[in-house]
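Asker: only geometry, no sequence info:
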């Protein structure tokens, strides 16, 4: 019987089927951080349960950490408590921790792939919704709740009902200047925030095949923003080249055995999906959001849609200070944030550097660039990108989740507009009252230079960014 990529990985990790209930799924890799792990550790201690397979767990501090002066004591009391608690728990249970100051510290969904901890055919969980990022490697990866974090710690398994499957195919050639972030924002704008609810999505077609691994991670990262359980892309030579030689990747004969398996888990030609959606690459342009969820996105060249009947729609535009039918071109922006588990990899920073080199940011806004990991930060410095950013007036900070979410010191003030490369834009996501417009690193960088939203097409042609 023909099977999909998802079927093959799921079946390989199926421990037991519970009659009229969920299935027991074995977990290969469990990532934890300081926000969702304390309760799970406390639950285990209350029950007198040990951590079952500590070598399968990797911990890092990322959500609540400051992105300046990381060598000093964390000033914010709750953040300091959470980070200290993570350290205590990991020491007590002998779990590998990439704490502040460690050479591998960073955003959990950035460090997993760059260290070779994320591999094709794995099952991966984390108490964080954007765990779907790891699906770019052909892994079944998804976020779990605190009770499931404890379950995975205690048994290396979780109870999970097998989701339906959806395939999204994009064929054709992308227009010059269209980035992976634009591709996923376009898909969410077309399908809505509930268009893939209850499904695991496989992305296929030549558009995804031609993407770099960084681009594929961006797409899979935001799969959940259209309601999906997760997203995945079949591993290929691009995947294998990315993994080869990384710190924790298989070596020698182990590599050859792993490679042989990875090449076998592609979707069979006649595999069936519950839903199929096809899109034309030529219809995609640089995107930006205008509302309070990622589905409220438009091409920068378009006007905000008119919807006079929907009260929630009106409420969203009122929060953002926008009018139905208006263009965003010319709108003044107060902040630009380039970072998060969606767009804080070295490829993203290189693109931004090409745009801002020998230029200055507009005086009316503040711009910050936050690398996704210590390794990304070091590589940026080795390539001289930090000097380019600083000469252009950008703040180049230390690794962490930063202004993606309002849980640390990097908050956007109330009613301030921020063009952000992060993944969510609901009310107060970047700080109470903050107004977030999601966009690609390219659009964010151009906005920082101009101080306002502009038609980016002239930059794309003039600067020859994508040759």
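Answerer: Thanks, I have it. All of these numbers come straight from a predicted model, not from anything done at the bench. Numbering: from 1, shown residues only.
Asker: going forward, measure contacts and count neighbours with C-alpha atoms only.
Answerer: Noted.
Asker: so where do the strands sit in the stretch 201-350 of the chain?
Answerer: 230-232, 275-280, 287-289, 297-299, 335-338 (DSSP state E, counting those that start in this stretch).
Asker: Give me the helices and strands touching the lengthiest strand in the chain, please.
Answerer: If you go by DSSP state E, the chain has its longest strand at strand 164-171. Counting contacts by 3 or more Cα pairs under 8 Å, 6 or more residues apart in numbering; DSSP states H and E, strand 164-171 is packed against strand 199-204, helix 206-209, strand 275-280.
Asker: so which of those is the most packed in?
Answerer: Highest mean neighbour count among the helices and strands packed on strand 164-171 (mean count of other Cα atoms under 10 Å): strand 199-204, with a mean of 24.
Asker: other SSEs contacting it?
Answerer: Short answer (3+ Cα pairs under 8 Å, 6+ apart): strand 199-204 packs on helix 5-13, strand 164-171, strand 230-232.
Asker: Between these, which one is closest to residue 37.
Answerer: Nearest to residue 37, of all the helices and strands packed on strand 199-204, is strand 230-232, at 21.1 Å by Cα to Cα.
Asker: ok, structure two:
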């Protein structure tokens, strides 16, 4: 019997396997940032251990950094301490750091792909749940905890149970105004925030193949939001074209050798998955969330489900989520006023996302009742946006392009949504307090967020394009 793509990559990286025990899995690339690495570095220090292979570790500052005036000292004491600690730790242990002011600085899951560090067939980990982003290139990529960060520092390996495999096929053509973010929010709304638990998901089908690499990254980024261990897409010509010529991608003969290997990375026709799901792209409309987990999503023209439509055991938590959001059973979100729009995060902060938003807002103006934060995913995205004049388009529309960082995706830096305010966000999580204490988050695509920015309310983007 043939192998799935996950099995091919996983088996090629098993250092040791014994019945009844987790595999010892070799890790090709370890990405780190300022939040989950300090304790791991301290653990090495206490044990007198070095980072075993520092050349396979890449660090950047992203979670705690401000997105305005990055040339000035960080105002928040804890954020400043964590970023300073990363600088000291990487210097002491010989790890490459793309810190504030570096031309490669940015969100860890944005800089890996754009620099060519992320490559097909790799195993990649980071102390961050959205490491699954890198699976868009046909890599096994997943988030790990701080103790595991220390394990990889010390051994370049991890103890891991081999995951089950799921294939999710999306076939057909997407309607105008519907994109990758809508695909993944639709899937999660169908299978729930726990529907992928225990699986590594391979996305396939004509609608997935038609996506750009940025779109594929958006899909894989949110695999964790359905409970999956990770998600990936088999590499193809779209992948290879994106990678060629990037800073750390193979060159010359090395490129030819790598390409020959990458072309073997697909699931065999007779490979067996533990679960298979299929969806029709024509059924997907612009999506938006109404609750406090990413599975609580609806098509933009649909109504919020009633509490009584939920399984009896889930009704109390469902009602709690609806109350937190200030919504009512059966309500439509169309026309709902919003206070903030956040376009950014490791889900939707790449140059393609900014181009799409700029094309829509050109000639339009920001609504008076909305504050808009547009945060590029990296210094390279920021520079490209300025080179293309995207920053000027935003400025004319009434909002500014900020500096790179995780920003309002999470309440861990200066960019927090005030209590009780509604934010249409292109990020990946809408948990209670995720964007700030008592903030109310509605997840959507960049286009739907841009529409809210210029109208001041939730609207169907299809009516405006």
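Answerer: Thanks, I have it. Keep in mind that what you see is a predicted model, and the values were worked out from it rather than measured.
Asker: Dump the helices and strands packed on strand 164-171 of the first structure to a markdown table, plus distance to residue 433 of the first structure.
Answerer: Below are those laid out as a markdown table (distance: least, Cα to Cα, whole Å):
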| stretch | distance to residue 433 of the first structure |
| --- | --- |
| strand 199-204 | 32 |
| helix 206-209 | 36 |
| strand 275-280 | 35 |
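Asker: Nearest to residue 361 of the first structure among the ones you listed would be which one?
Answerer: By Cα to Cα (comparing all of these), the closest turns out to be helix 206-209, at 32.4 Å.
Asker: That closest one vs the second structure, mean deviation?
Answerer: With mean Cα distance after the TM-score superposition for the first structure, helix 206-209 of the first structure departs from the second structure by a mean of 0.6 Å once superposed.
Asker: got a list of contacts for that helix?
Answerer: Contacts with helix 206-209 of the first structure, where a contact means Cα atoms under 8 Å, 6 or more residues apart in numbering, come from 170-174, 216, 233, 281.
Asker: Most neighbours among those residues, please name it.
Answerer: Neighbour tally across the contacts of helix 206-209 of the first structure (other Cα atoms under 10 Å): the maximum, 30 neighbours, falls on residue 233.
Asker: State the distance from the counterpart of it in the second structure to residue 255 of the second structure.
Answerer: Per TM-score structural alignment, the equivalent position to residue 233 of the first structure in the second structure is residue 233. Per Cα to Cα, to the nearest Å, residue 233 of the second structure is found 20 Å from residue 255 of the second structure.
Asker: next one: residue 434 of the second structure
Answerer: In terms of Cα to Cα, residue 434 of the second structure sits 42 Å off from residue 255 of the second structure.
Asker: out of the two, which sits in the more crowded spot?
Answerer: residue 434 (20 against 14).
Asker: Quick check: the aligned residue for the more buried one in the first structure?
Answerer: In the first structure, residue 434 of the second structure lands on residue 429 (TM-score structural alignment).
Asker: That match contacts residue 407, correct?
Answerer: No: using Cα atoms under 8 Å, residue 429 of the first structure is not in contact with residue 407; the gap is 9.0 Å.
Asker: ok, back up a step: which stretch among the helices and strands packed on strand 164-171 of the first structure comes nearest residue 63 of the first structure?
Answerer: strand 199-204 (25.7 Å).
Asker: ok now do the match of residue 434 of the second structure, which residues does it touch?
Answerer: 404-406, 436.
Asker: what's the average distance of the helix or strand hosting residue 353 of the first structure to the second structure?
Answerer: Remark: residue 353 of the first structure resides in helix 346-356, with elements defined by DSSP states H and E. When the second structure is superposed, helix 346-356 of the first structure averages 0.4 Å from its matched positions, counting by mean Cα distance after the TM-score superposition for the first structure.
Asker: What lies in contact with the very next helix or strand once past that helix?
Answerer: Note on helix 346-356 of the first structure: by DSSP H and E, the next helix or strand toward the C-terminus is strand 366-369. The contact list for strand 366-369 of the first structure, computed with Cα under 8 Å, 6+ apart, reads 334-339, 361, 393-397, 448.
Asker: give me that answer again for 6 Å
Answerer: 335-339, 394-396 (Cα atoms under 6 Å, 6 or more residues apart in numbering).
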